[in-house]
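Trainee: with the sequence up front, the predicted model follows.
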Amino acid sequence: MREHYSKRLVPRARELRRELTPAERKLWFVFLRTHPVKFRRQVPFERFILDFYAPSLKLCIELDGASHDSVEAQVYDAERSALLAGAGVLVVRFTNAEVEQNFAGVCAAIDAVCTGGVPF
């Protein structure tokens, strides 16, 4: 992890930790903060800031809002996921709407990935 850590993104990561979206806030405070697998939030990693990252599993959980709906954003997200995969990081994406409308399902999917039950 240390070889991928980006100090120049630390100020922005701190800002994002203070300004969680409602979906990020819900997922963090209700589920991930006390999950048996240790997650960190808003982690500088290479040239990106990962929403939630479990270093022990090299697992990144990303929550995408409406700004990720455009074709350009989807291409960027796919490139970003591919670059992270090249660093050995598995990226699992959920929409903010999924977190709000199917919270139990999102939590179950994250648990399954953490225990090796569901390949993403």
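Mentor: Structure received.
Trainee: for the rest of this, base every contact and every neighbour count on C-alpha atoms.
Mentor: Noted.
Trainee: ranges for the strands of the protein?
Mentor: 40-45, 48-54, 59-64, 90-95 (DSSP state E).
Trainee: need those strands in TSV (columns: distance to Asp111 and mean neighbour count).
Mentor: Listed next are these as TSV, based on distance: least, CA to CA, whole Å; neighbours: other CA atoms under 10 Å:
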stretch	distance to Asp111	mean neighbour count
strand 40-45	16	21
strand 48-54	12	21
strand 59-64	12	21
strand 90-95	12	17
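Trainee: take a look at this one as well, against the first:
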Amino acid sequence: MRREPTEAEVKLWRILRGRRLAALKFRRQTPIPPYIADFVCFEHRLVIEADGSQHAESHYDQERDAFLAAQGFVVLRFWNHDILQRPRTIEDTILARCGLPF
């Protein structure tokens, strides 16, 4: 993703990077072995994934999410289309999950 991110990943990273969203610290492409999370906030144990249509009903993603949940993470998945068309809704969802005002 770092070398050739999708348009949605670029837009989401612009929202999350540099503590721009309510001073939350996010990292991108972060290993949580054996997986790599698109974006992670360790303080809130939150993983955010930007998904294209290839992720629809993915058994791999279900197994991955179950593993991350067992590690104490909550996984929020957003469709690329939603990231591009409704970024404010995405921000509000993240803030709500972290228990922060929006």
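Mentor: Looks like it came in fine. As the structure is a computational prediction, the values presented were derived from the model and not from experiment.
Trainee: quick one: TM-score?
Mentor: Overlay of the two chains. TM-score (TM-score structural alignment, normalised by the length of structure 2): 0.88; 98 aligned residues with a CA RMSD of 1.4 Å.
Trainee: format the strands of structure 1 as TSV; extra columns: distance to Val106 of structure 1.
Mentor: Shown next, in TSV, are these (distance: least, CA to CA, whole Å):
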stretch	distance to Val106 of structure 1
strand 40-45	17
strand 48-54	14
strand 59-64	10
strand 90-95	8
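Trainee: where in structure 1 does stretch 77-89 of structure 2 align, residue-wise?
Mentor: Aligned by TM-score structural alignment, stretch 77-89 of structure 2 corresponds to residues 93-105 of structure 1.
Trainee: gap between the two ends of that stretch?
Mentor: By CA to CA, to the nearest Å, the extent of stretch 93-105 of structure 1 from end to end equals 13 Å.
Trainee: residues of it that come out buried?
Mentor: Thr95, Asn96, Val99, Phe103 (16 or more other CA atoms under 10 Å).
Trainee: just those now: which is nearest Arg14 of structure 1?
Mentor: Arg14 of structure 1 lies nearest to Asn96 out of these, by CA to CA, at 20.8 Å.
Trainee: ok, the residue located most distally from the centre of structure 1 to Cys60 of structure 1 distance?
Mentor: Most distant from the centre of structure 1: Val71, at 20.2 Å, with distances by CA atoms, centre = their mean. Going from Val71 of structure 1 to Cys60 of structure 1 by CA to CA gives 22 Å.
Trainee: Asp65 of structure 2 -> structure 1?
Mentor: Mapped onto structure 1 by TM-score structural alignment, Asp65 of structure 2 lines up with Ser81.
Trainee: this completes my enquiry, with thanks.
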